[in-house]
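J.: Using only what follows, build the 3D model:
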Amino acid sequence: MSNEETAVPRLVAIDRRQLILRTVDVEKLVEQEHCVRSIWELVGRLDLRLYYAQIAAVEGSAGREHTDPQLLISLWLYAYSRGISSARELARQCEYEPGCQWLCGLQAISHRTLSGFRSDNKTALDDLFTQVLGMLSAEGLITLERVTLDGTKIKANAGGNTFRGREKIAAHLAAAREQVRVLNQPAEDEEQLAKRQGAAKRRAARQRASRLEAALREVERLQREKVHARKIFVARASSTDPEAHVMRNGEGGTVPSYNVQLVTDTQHGLVVNVEATTDAIDYRQLDPALERCEQKLGRAPRQIVADGDYTNHASVQAAATHGVDFYGSWQESWKPTAGDAQGRSGAFLSSAFPYDATQDVFRCPAGETLRHRAVLNRGHGVRTRVYRAPKEACRTCALREQCAPLGARPAWRRSVTRIEEPSATTAFKAKMQTEEARQIYAQRSRVAEFAHAWIKERCGLRQFRCRGRLKATMEATWACLTYNLMRWFSLRRALQAQPAAIG
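T.: Take a look at the predicted model:
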């Protein structure tokens, strides 16, 4: 055999057991145009006094040094921009990911520090969100001339098997309180490590008891609210997240979730308000959304666009009260049919009776007059006017068999109703028939649904890490704050590239 056939190639050996001493230039970990630098610079321009005010350790006094809130804010914004919502994963990324290493200066950050900071101090987070909105408004990126309102279901940090009835929750609560009592009893000759472990156990027991107490209160509240709605109703609440409600998701299943409401400015698709709610439907959410805008932004938007789930008498009235021009998709609850539930058809249907507006009466097929007899108030300015025929006329009518239901009593007489809508609803329906209103409503899906898709896909917010409606709102606020900043950076790059493209 030749030397060429027997020769073994010489390769560089890989020794993964060796220890090396490497020089790292932190500033060169990320390039100058990296988004993490933009995040750090922008956060540095914000007023963080509400965050600094809660730090007890100050110069000249005892206490451990506190992690800079500017660093923690920047870390979470950068993490959400990369689809990371786990505090443990973010802590791991700080050990090797260049952007996180640059922010931390190669220092380690505890996942407990990250997790606690995200879900603490809602007032400071709301102020942070408002400051960013102010900066966006100053650059003309937010106008509040027209906004959209839409909701999406995001899974809660609770399983479906954690829902219990009142009796089981009460039993678990009694056991949890007993465990807290036992753990609180002082133990003699307890070592330092055992003391810390005991403190952790007592804290966990207290937290479980607190969640069970909240679950019991939620079950009792649900039972009171539904007592007249259903004859058979068993209220249940989650022992893990008592405020989470079972909701139907986009896949057709039902899971414990929160309904996250986003108000989005149509100018550039930026989110101006976010709130996690426990209502599975959007029917009652327009009025609270407008109130939040007035409270946090100082004024309500000029126009608001929402889909059919929000479009009802209450929403139209609320928009009119706030002085907001509302655009929506009205869904009529009644549709004409060939027959009614009583077996009547044709000219004997209530909708076929001619109405004389001058005399405020209806005429039946037999020529009898149905006069106004009663008014039923349905709320939100909607009234139902009831018209009835003379009792003797219906008793001797030749067309009674075609008009009266089967088994009708001799004293039965025909009645029809007419709904009187408030002027705001009448004006709304007339407006939505115009071409201009249809074009405005057509913008809804493009603007409203994009923000929801972004925070779910890009921020990874398909399930909350925190528990409770308040903390879920804070977590959604972090995601929306990240979305606004990434959109802002994108718009800036497009604006800077525009003169070069023209040249």
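
J.: going forward, measure contacts between C-alpha atoms and count neighbours the same way
T.: OK.

J.: Break down this protein into its strands, ranges please.
T.: Ranges of strands in the chain, per DSSP state E, are 146-155, 163-164, 237-238, 245-248, 254-265, 270-277, 303-306, 325-327, 355-356, 361-363, 369-379, 382-388, 415-420.

J.: Now do the fourth one: distance to the chain's middle.
T.: So the one you mean is strand 245-248. With Cα atoms, centre = their mean, to the nearest Å as the basis, strand 245-248 stands 13 Å off its chain's centre.

J.: And that strand, what's buried?
T.: By neighbour count with 16 or more other Cα atoms under 10 Å, strand 245-248 contains the buried residues 245-247.

J.: hmm, back to that, quickly compare the strands of the chain and say which is most buried.
T.: A comparison of the strands of the chain by mean neighbour count, using mean count of other Cα atoms under 10 Å, puts strand 237-238 on top with a mean of 28.

J.: Check what contacts it and list those residues.
T.: Contact with strand 237-238 is made by 158-160, 162-165, 215-216, 218-219, 243-245, as judged by Cα atoms under 8 Å, 6 or more residues apart in numbering.

J.: returning to that earlier point: what's the closest of the strands of the chain to residue 195?
T.: strand 237-238 (31.3 Å; Cα to Cα).

J.: Let me see the contact set for residue 412.
T.: 391, 394-395, 404 are the contacts of residue 412 under Cα under 8 Å, 6+ apart.

J.: Neighbour count and distance to residue 109 for these - can I get that in JSON lines?
T.: Listed next are the contacts of residue 412 as JSON lines, based on neighbours: other Cα atoms under 10 Å; distance: Cα to Cα, whole Å:
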{"residue": "391", "neighbour count": "13", "distance to residue 109": "83"}
{"residue": "394", "neighbour count": "20", "distance to residue 109": "84"}
{"residue": "395", "neighbour count": "15", "distance to residue 109": "86"}
{"residue": "404", "neighbour count": "19", "distance to residue 109": "78"}
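
J.: quick one on the thing from earlier: wait, which of the contacts of strand 237-238 is closest to residue 492?
T.: Using Cα to Cα, residue 244 comes nearest to residue 492 of the contacts of strand 237-238, at 38.8 Å.

J.: To compare against the first, here's the next sequence to fold:
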Amino acid sequence: MMGRLVERAQLFYEFSLERHMPAEHLLRRLDAALDLSWLRAELAPFYSAIGRPSIDPELMIRMLLVGYCYGVRSERRLCDEVHLNLGYRWFCRLGLDGAVPDHSTFSKARHGRFREAEVFRRVFERVVGACMGVGLVGGEGFAIDASVIEADASYAQRVEGPTLPPERADPASATRPVREYLAALDVAAARVAGAVDGMDGQDQPERLAAEPAPAKSLSLTDPAAAWTSKGARKASFAYAVNYLVDLKRAIIVDTQASPARWTEEVATTALMIERTRERFGLQPSRLAADSAYGSGRLVGWLMARGIEPHVPLLDRVTQTKGVLTRAAFTFDRERDVYICPAGHELATSGHVAAAGFRQYRAKPTACGPCALKPRCTSGVARLIGRNVHEDEREHVRQIAGTPAFKRSTRERRKVEMLFAHLKRNLGLRRLRLRGPTGAGDEFLLAATAQNLRRLARSLAAPPPASATAPA
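T.: As a prediction, the model looks like this:
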């Protein structure tokens, strides 16, 4: 006969969340790898000594990490999931009866105490430190890359040109992302003014790329986001998530949000490398990257700090347009001149252009009657641009075919794998938070989740056979 499910009321229940959690569950591994015992002490100065007790900050951090580990980035939905899921309750130390905080609590904490104390970066760095403690970070080779993440900005809510309308740019009524954008403009203006006034390099932020061209379009809701066609859509406002990755076990040692522009992505390289050296004492002997990072400024900056740049150069030697290339000219280093195939000299005034090139020009009287002129130039005289870091670029050309360079080329694919996991598994294809700080918060939480998962797997892995074999 057909059975029927009958709900039987029971007066007493005996249930243990601890026994309910499987021994090999990911959350149990994450809990063993995560240490937040320091959090309350660091946040204590940002809380009042009197008044009603607040929501435990450790609870909010644990809930956010659960959300990013499982691709639940909506805080409203996260609260519902934690309320219903017993595994999430166990990880967040809520028990069966613990109250889940309201979703608005996260916004208040994130825009207030958490950002003032840089909590998300502190959590990220603690996890990186734990990865270093168990030997997941080698510190010998790093890789850097960026991936485009669509901003929370509508295609329709934009203005053409590099400036916002006056009513939107009023600081008194502007939204938080607009205020951040205006503050960044003030910093950039101060940097330019300082350069004009002769401020030295210690007073100036390191810039590895030329200043970007004025924006063609600005978003009214998030003007710091860049208008780009590099993302999933044909054109959208977006940010770039920049990862600096240790190549031993693909641990993210630093991350930074930037507008989705090539110049900004390259400029963050110095920031992340210097911050990693200051926070963890790590400086790699080699850096792997794709050709987008092959500018002379970056190559020169790396080699000045003892870092071997395993980076394909940005070189246009094949774009000859039917004329003799620079390779046909001989450079006389002692005299600082180029010698053309016909034996004429190309001298320089010594002026370095903003793009980092020094121009060498032949005399019109030498080029005019020259038989090679139709193959050399269509102008009055031949011009050659030489990068101020051409010696460093020549060094990169010499090591491009070495086994170490080829190894770095293979290993930097680990960064692409992290981006694929970020978008496919963690669901970070479009941002929910606006402004550079909002994008930075999301990228830090996502990178923390990725490192924490890798750390948890390493702690749960059995020791190698050589370590357990009898003597």
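
J.: center of the second structure - which residue?
T.: residue 242 (1.6 Å; Cα atoms, centre = their mean).

J.: Identify the residue of the first structure aligned to residue 315 of the second structure.
T.: Under the alignment (TM-score structural alignment), residue 315 of the second structure maps onto residue 332 of the first structure.

J.: and its match, how many residues sit next to it?
T.: Residues lying near residue 332 of the first structure (other Cα atoms under 10 Å) number 7.

J.: Among the contacts of residue 412 of the first structure, name the ones in helices.
T.: 391, 394-395 (DSSP state H).

J.: Okay, now stretch 366-386 of the second structure: how far is its last residue from its first?
T.: Length of stretch 366-386 of the second structure, first residue to last, Cα to Cα, to the nearest Å: 21 Å.

J.: Check stretch 446-465 of the first structure too.
T.: Start-to-end, stretch 446-465 of the first structure (Cα to Cα) is 28 Å.

J.: can you list contacts of that stretch?
T.: Against stretch 446-465 of the first structure from outside (Cα under 8 Å, 6+ apart): 80-86, 148-150, 152, 154-157, 262-264, 266, 269-271, 472, 475-476, 479-480, 483.

J.: out of everything not next to it in sequence, what's closest to the residue nearest to the centre of the second structure?
T.: Residue nearest to residue 242 of the second structure in three dimensions, not counting chain neighbours: residue 146, with 4.3 Å by Cα to Cα, 6 or more residues apart in numbering.

J.: next one: residue 357 of the second structure
T.: Using Cα to Cα, 6+ apart, the nearest residue to residue 357 of the second structure is residue 387, at 4.4 Å.

J.: Could you check how far the one you found is from residue 155 of the second structure?
T.: 39 Å.

J.: Ok, residue 468 of the second structure next?
T.: 59 Å.

J.: These two: which is more packed in?
T.: residue 155 (14 against 9).

J.: count of neighbours near residue 314 of the second structure?
T.: 14.

J.: ok, it - contacts?
T.: Neighbours of residue 314 of the second structure in contact, by Cα under 8 Å, 6+ apart: 291-295.

J.: So what does residue 305 of the second structure match up with in the first structure?
T.: Using TM-score structural alignment, residue 305 of the second structure lines up with residue 322 in the first structure.

J.: next one: residue 67 of the second structure
T.: Residue 67 of the second structure maps onto residue 79 in the first structure, with residues paired by TM-score structural alignment.

J.: which residues of the first structure does the helix of greatest length in the second structure align to?
T.: Secondary structure of the second structure per DSSP H: the longest helix is helix 435-460. The alignment of helix 435-460 of the second structure onto the first structure (TM-score structural alignment) covers residues 468-493.

J.: Please look at residue 311 of the first structure and residue 281 and confirm they touch.
T.: No. With contact defined as Cα atoms under 8 Å, residue 311 of the first structure does not reach residue 281; the gap is 11.9 Å.

J.: Hmm, the residue nearest to residue 357 of the second structure is touching residue 358, no?
T.: Yes. The criterion here is Cα under 8 Å, and residue 387 of the second structure meets it with residue 358 at 6.3 Å.

J.: For the match of helix 435-460 of the second structure, buried residues please.
T.: 468-469, 471-486, 488.

J.: what about residue 61 of the first structure, how many residues close to it?
T.: 8.

J.: Where do the helices of the stretch 101-250 of the first structure begin and end?
T.: In the stretch 101-250 of the first structure, the helices defined using DSSP state H, counting those that start in this stretch lie at 111-119, 122-138, 166-183, 192-226.

J.: ok so, going back, now do the residue nearest to residue 357 of the second structure against residue 121 of the second structure, distance only.
T.: 37 Å.

J.: Over to residue 404 of the second structure?
T.: 33 Å.

J.: Could you do residue 408 of the second structure as well?
T.: 28 Å.

J.: Surely residue 82 of the second structure touches residue 88?
T.: Yes. In this structure, residue 82 of the second structure is within contact of residue 88 by Cα under 8 Å, at 5.3 Å.
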